[in-house]
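Colleague: Quick one, what's the 3D model for this:
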Amino acid sequence: MTATMIKEFRLPDLGEGLTESEILSWKVAVGDTVALNQVIAEVETAKAVVELPSPFAGVVAALHEQPGTVVEVGKPIVSFEVEDARSSENAGSSNGAAPNGGAAPNGGAASQTDEAPANPAKREPNLVGYGAVVEHSGRTVRRARGTVRTDAVAPAAVPPATVPPAAVSPAAAPPAVEHETAADSGTGERPRSTPPVRKLARDLGIDLANVSGTGPGGLITREDVQSFSGARHEDTATDVAPSASEGERETRTPIKGVRKFTAAAMVQSAFTAPHVTEFLTVDVTATMDLLARLKGSKAFEGVKLTPLTIAAKAVLIALRNNPTLNSRWDEERQEIVQFNYVNLGIAAATPRGLTVPNIKDAHGLSLHGLATELSELTATARAGKTAPAGLSGGTISITNIGVFGIDAGTPILNPGEAAIVALGAVRKAPWVVNDELAVRQVMSLSLSFDHRLVDGEQGSRFLSDLGAILTDPAMVMTMV
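Modeller: Model (predicted):
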């Protein structure tokens, strides 16, 4: 009889420090046999809907969370009954014996909590947040991000390691916490918070030094941070949709997923970067004429072209002469980082809330290529299928408020970016042309920028160049 073991699968970090995800649906049930990398669930992070692959081949033993539940990274979500790879090392032992010689519970199913497979040749998939798979001492183990091999350095040289919850084995002690010196502590240290809580505090712009911890030993918990920010809420399976009964005067909707992420990001941006917004209204009649000609050309047959397409290309061209707007402020290192590439963010209104996916290396695309990427980006975002990687790494953004009939606004910067352009509606309006009044098509442009990075002259020059291109597309010849 083949010996088996129980393996728990903990929710991994699905993209750049995300701290939690909501289980949208299970694609398997208890008792189902699954293959390696088979999709077992669909989860929603703060950035995207993601299909979760199975890290094991075996039988589903238990589903620990129900659809609609928000789960923190590192929490067990499903258990598998898998073949015990170590059973071959115990040839000659009786059926039902555990590898260590003791009786295995459940008729031969040995409980396995060590995340490291005993067979070095059998390498499991490496999911984000679980650390790289490395080999030493004759067997394969997982090294958590931020940890140090204690067998490779002297004990005195090993710094305190912060282990992501997803990298902790199921049998491990409570999650690693950040420590700081405390003179009133008998050990010289007191626990502060876990990595997910620190990430939440950063997103909300909260200094943990101002938060009182209610956890064991003064540990600052997630609830402490939410209470401090005035945004404490309950994430339960029963609160997955707005709740209101007939006759009630208000409806309550849980703040989670994209809306929660967006709110935290906007608060952080608004209270971290000093915003300045400038406005410019321009005559875009020539641009609209160009757009009509391009739509009728064979070169763009089957390609969706809109004012946003031309404006996006104009932004990329204007950045060449005004590169300071394509930068970010590195607070930790006290440096201004100027990007030599452009990942162009496009704000998209989706059923899940506002997202800002970006087109990687947009600066190298032709107008045809940019139009194609914009169409794919918009369709993917509206379907809620944008991958987490597509929502991070932007360098400058555009928000097209004109599609809602709005002329101008004061957009808030996407965190980590120096500027954002809002495109207003294209309207027919009286305009002075050659000292005579005429009906023209006009558009208002709004530019918000981080005044730490961009001064008034630089912002004004960029906006002026952008307006000049949209007023007379032939002006591009003087800028490239």
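Colleague: use CA for all of it now, contacts and neighbours both
Modeller: Will do.
Colleague: I'd say Ser446 and Glu278 touch.
Modeller: Yes: assessed by Cα atoms under 8 Å, Ser446 is found in contact with Glu278 at 5.8 Å.
Colleague: more neighbours, the two?
Modeller: A direct count of neighbours by other Cα atoms under 10 Å for Ser446 and Glu278 places Ser446 higher, at 23 against 16.
Colleague: show me where the chain has helices.
Modeller: Taking DSSP state H, the helices of the chain run over residues 105-108, 195-204, 222-229, 257-270, 285-295, 307-321, 367-382, 456-471.
Colleague: which of the residues in stretch 57-65 are buried?
Modeller: Neighbour-count burial for stretch 57-65 flags 57-63, 65 (criterion: 16 or more other Cα atoms under 10 Å).
Colleague: The lengthiest strand in the chain versus helix 257-270: what angle between them?
Modeller: Determined from DSSP state E, the single longest strand within the chain is strand 436-450. For strand 436-450 against helix 257-270, the angle by axes from the mean of the first three to the mean of the last three Cα atoms, to 10 degrees is 90 degrees.
Colleague: Just the angle for strand 436-450 relative to helix 456-471, thanks.
Modeller: Orientation check (the same axes, to 10 degrees): strand 436-450 against helix 456-471 gives 140 degrees.
Colleague: Neighbours of Ile255, how many?
Modeller: 17.
Colleague: do Asp465 as well
Modeller: Asp465: 21 neighbours (other Cα under 10 Å).
Colleague: Against Asp32, how distant is the closest residue to it other than its chain neighbours?
Modeller: Leaving out its chain neighbours, the residue that sits closest to Asp465 by Cα to Cα, 6 or more residues apart in numbering is Ala318, at 5.7 Å. Distance, Ala318 to Asp32, by Cα to Cα, to the nearest Å: 56 Å.
Colleague: To compare against the first, here's the next sequence to fold:
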Amino acid sequence: MGTHVIKMPDIGEGIAEVELSQWHVKVGDLVVEDQVLADVMTDKAMVDIPSPVHGKVIALGGQPGEVMAVGSILISIEVEGAGNLKESDKPAPVAAKETPVAPKVEAVVESKPAVAAVRPAAAVCQGPLVAREADERPLASPAVRKHALDLGIQLRLVRGSGPAGRVLHEDLDAYLAQGQSNASAPVAAAYAQRNDEEQIQVIGMRRKIAQRMQDATQRAAHFSYVEEIDVTAIEELRAHLNEKHGASRGKLTLLPFLVRALVVALRDFPQMNARYDDEAQVITRLGAVHIGVATQSDVGLMVPVVRHAEARSLWDSAAEISRLANAARNGKASRDELSGSTITLTSLGALGGIVSTPVLNLPEVAIVGVNKIVERPMVVKGQVVIRKMMNLSSSFDHRVVDGMDAALFIQAIRGLLEQPATLFVE
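Modeller: From the prediction side, this is the model:
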């Protein structure tokens, strides 16, 4: 038997260090070729590291949250044959019990050759109870731990059917179904005193999001502007187009109309479609409109980019928004799809509230935020009528954008949406 060493790969972009985000294996696991071993994080995306060999994991080269140099030993695998271990490469083993439990993280993977990711088969639950030491911390996501507390279940007594024995929501359901929990436990737990604490490492994508948000608020001079928009006409047009063309071209949401409104308004306000290099003190205005569409995923907020929105039809924009959102949520968005935006559109959909204060996506200088649509009585030509109203809550970098220009820009968007025919008049 020999040892095959996998080193932290050079992911490109001149990166010298990479953050180890999550292990998918532990010491003692048997792995197969192309099985995902770990997730690592660059400044732009999460990348999964597959195994090039079959074998048994004998050492892990780091812990989640650790920043590792490119070329350092990531993992050692015992293989048949001589392996590739050099004398200078012998790593310091990390015992399985020392590997901290990380929150469940879905990888944002890089585009690479299509390879079937083979993961170990989930353990078959042999019964509701499993013996663990009193101080042993079972593998489980924060959501599963909270669910177990609400149900009055001790996680150490539940057999996990997920990878590496991870306890899943369905394992809690199986535990209850087999009569191992008192039926009154959920009610009792709701009124019981709680003194539990849970520490969650800020690593991987969450750390990058935190750093970017902190950096944006410290470097840019944010100011926000909120405008009320009557979207009754645009919603009527959207419903008409969906009824007429939805079956053949796909359904339209409000987002592609907002994308079109941004594109048209930016013709008169090119200073909004810009990036500011505050170190070089240079503003770059761009002709191409690459709109970032903020998207919530399991690992946090991502901003996939609709490139060249100025050259897209409503349905083309709608299809691209849908494709990118699915890629981001499923962890399939590439670095190129998550970078290069010139202005960002953010929306919380039905949860959009009345007003929000979006944080700039540096080095951009403008972000347009969409709040929810509500029906309200409005006075139109002296008559009280019910209209569909929506607020745009937008933020700008006051170092680059003057308040008057920001107000006029949003007013231009308002005019386009309230008179939707003007979106298509050249």
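Colleague: who has more neighbours, Ala318 and Asp32 of structure 1?
Modeller: Between Ala318 of structure 1 and Asp32, Ala318 has the larger neighbour count (other Cα under 10 Å), namely 24 against 13.
Colleague: Give me the distance between the residue in structure 2 that the more buried one lines up against and Thr3 of structure 2.
Modeller: Superposed on structure 2 with TM-score structural alignment, Ala318 of structure 1 falls opposite Ala265. Distance, Ala265 of structure 2 to Thr3 of structure 2, by Cα to Cα: 61 Å.
Colleague: swap in Ala325 of structure 2?
Modeller: When Ala325 of structure 2 is compared with Thr3 of structure 2 (using Cα to Cα), they lie 41 Å apart.
Colleague: Could you do Val144 of structure 2 as well?
Modeller: Taking Cα to Cα as the measure, Val144 of structure 2 falls 37 Å from Thr3 of structure 2.
Colleague: With Ala280 of structure 2 instead?
Modeller: For Ala280 of structure 2, the distance to Thr3 of structure 2 - Cα to Cα - is 49 Å.
Colleague: Arg194 of structure 2 now?
Modeller: Arg194 of structure 2 sits 48 Å away from Thr3 of structure 2, taking Cα to Cα as the criterion.
Colleague: picking up where we left off before, switch the helices of structure 1 over to CSV; also include distance to Leu24 of structure 1.
Modeller: Formatted as CSV, these follow (distance: least, Cα to Cα, whole Å):
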stretch, distance to Leu24 of structure 1
helix 105-108, 32
helix 195-204, 21
helix 222-229, 22
helix 257-270, 11
helix 285-295, 40
helix 307-321, 33
helix 367-382, 17
helix 456-471, 43
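Colleague: Out of those helices, the one nearest Ile401 of structure 1 is which?
Modeller: For Ile401 of structure 1, the closest of these is helix 307-321, at 10.3 Å, according to Cα to Cα.
Colleague: Now do that closest one: distance to the chain's middle.
Modeller: 26 Å (Cα atoms, centre = their mean, to the nearest Å).
Colleague: Likewise for stretch 272-282 of structure 1?
Modeller: Counting by Cα atoms, centre = their mean, stretch 272-282 of structure 1 comes out at 26 Å from the chain centroid.
Colleague: In structure 2, what residue corresponds to Thr272 of structure 1?
Modeller: Under the alignment (TM-score structural alignment), Thr272 of structure 1 maps onto Arg219.
Colleague: again, but for Arg328 of structure 1
Modeller: Using TM-score structural alignment, Arg328 of structure 1 lines up with Arg275 in structure 2.
Colleague: before we move on, what about Thr287 of structure 1?
Modeller: Residue pairing (TM-score structural alignment): Thr287 of structure 1 is matched to Ile234 of structure 2.
Colleague: State the distance from that match to Leu417 of structure 2.
Modeller: Ile234 of structure 2 sits 6 Å away from Leu417 of structure 2, going by Cα to Cα.
Colleague: if you count what's nearby, which of the two comes out ahead?
Modeller: Leu417 (23 against 19).
Colleague: mind listing what the more buried one touches?
Modeller: In this structure, Leu417 of structure 2 makes contact with 229-231, 233-234, 257-258, 261, 423, judged by Cα atoms under 8 Å, 6 or more residues apart in numbering.
Colleague: any idea what it aligns with in structure 1?
Modeller: Mapped onto structure 1 by TM-score structural alignment, Leu417 of structure 2 lines up with Leu470.
Colleague: ok, that match to Thr181 of structure 1 distance?
Modeller: 57 Å.
Colleague: Also Leu365 of structure 1?
Modeller: For Leu365 of structure 1, the distance to Thr181 of structure 1 - Cα to Cα - is 52 Å.
Colleague: out of those two, which sits in the more crowded spot?
Modeller: Higher neighbour count among Leu365 of structure 1 and Thr181: Leu365, with 16 against 11, using other Cα under 10 Å.
Colleague: Give me the aligned partner of that one over in structure 2.
Modeller: Correspondence of Leu365 of structure 1 to structure 2, assessed by TM-score structural alignment: Arg312.
Colleague: what does Gly403 of structure 2 align to in structure 1?
Modeller: Going residue by residue (TM-score structural alignment), Gly403 of structure 2 aligns to Gly456.
Colleague: what's around that match, how many residues?
Modeller: 12.
Colleague: give the contact list for it.
Modeller: Applying Cα under 8 Å, 6+ apart, no residues qualify as near Gly456 of structure 1.
Colleague: what's the answer for Val202 of structure 2, then?
Modeller: Contacts of Val202 of structure 2 by Cα under 8 Å, 6+ apart are Gly65.
Colleague: ditto for Pro50 of structure 2
Modeller: With Cα under 8 Å, 6+ apart, Pro50 of structure 2 has these contacts: 33-38, 117.
Colleague: Closest one of the residues you listed to Val359 of structure 2?
Modeller: The nearest one, if we look at those relative to Val359 of structure 2 and count by Cα to Cα, is Ala38, at 31.1 Å.
Colleague: how close does the spatially closest residue to that closest one that is not a sequence neighbour get to Pro363 of structure 2?
Modeller: Counting by Cα to Cα, 6+ apart, Ala38 of structure 2 lies nearest to Trp23, which is 4.4 Å off, once chain neighbours are set aside. Separation of Trp23 of structure 2 from Pro363 of structure 2 (Cα to Cα) stands at 32 Å.
Colleague: Please apply the same query to Asp277 of structure 2.
Modeller: Noted for Asp277 of structure 2: a distance of 7 Å to Pro363 of structure 2, by Cα to Cα.
Colleague: Among those two, which residue is more densely surrounded?
Modeller: Set Asp277 of structure 2 next to Pro363 and count neighbours by other Cα under 10 Å: Pro363 wins out with 20 against 13.
Colleague: hang on, that one packs against Glu279?
Modeller: No: counting by Cα under 8 Å, Pro363 of structure 2 stays clear of Glu279, with 10.9 Å between them.
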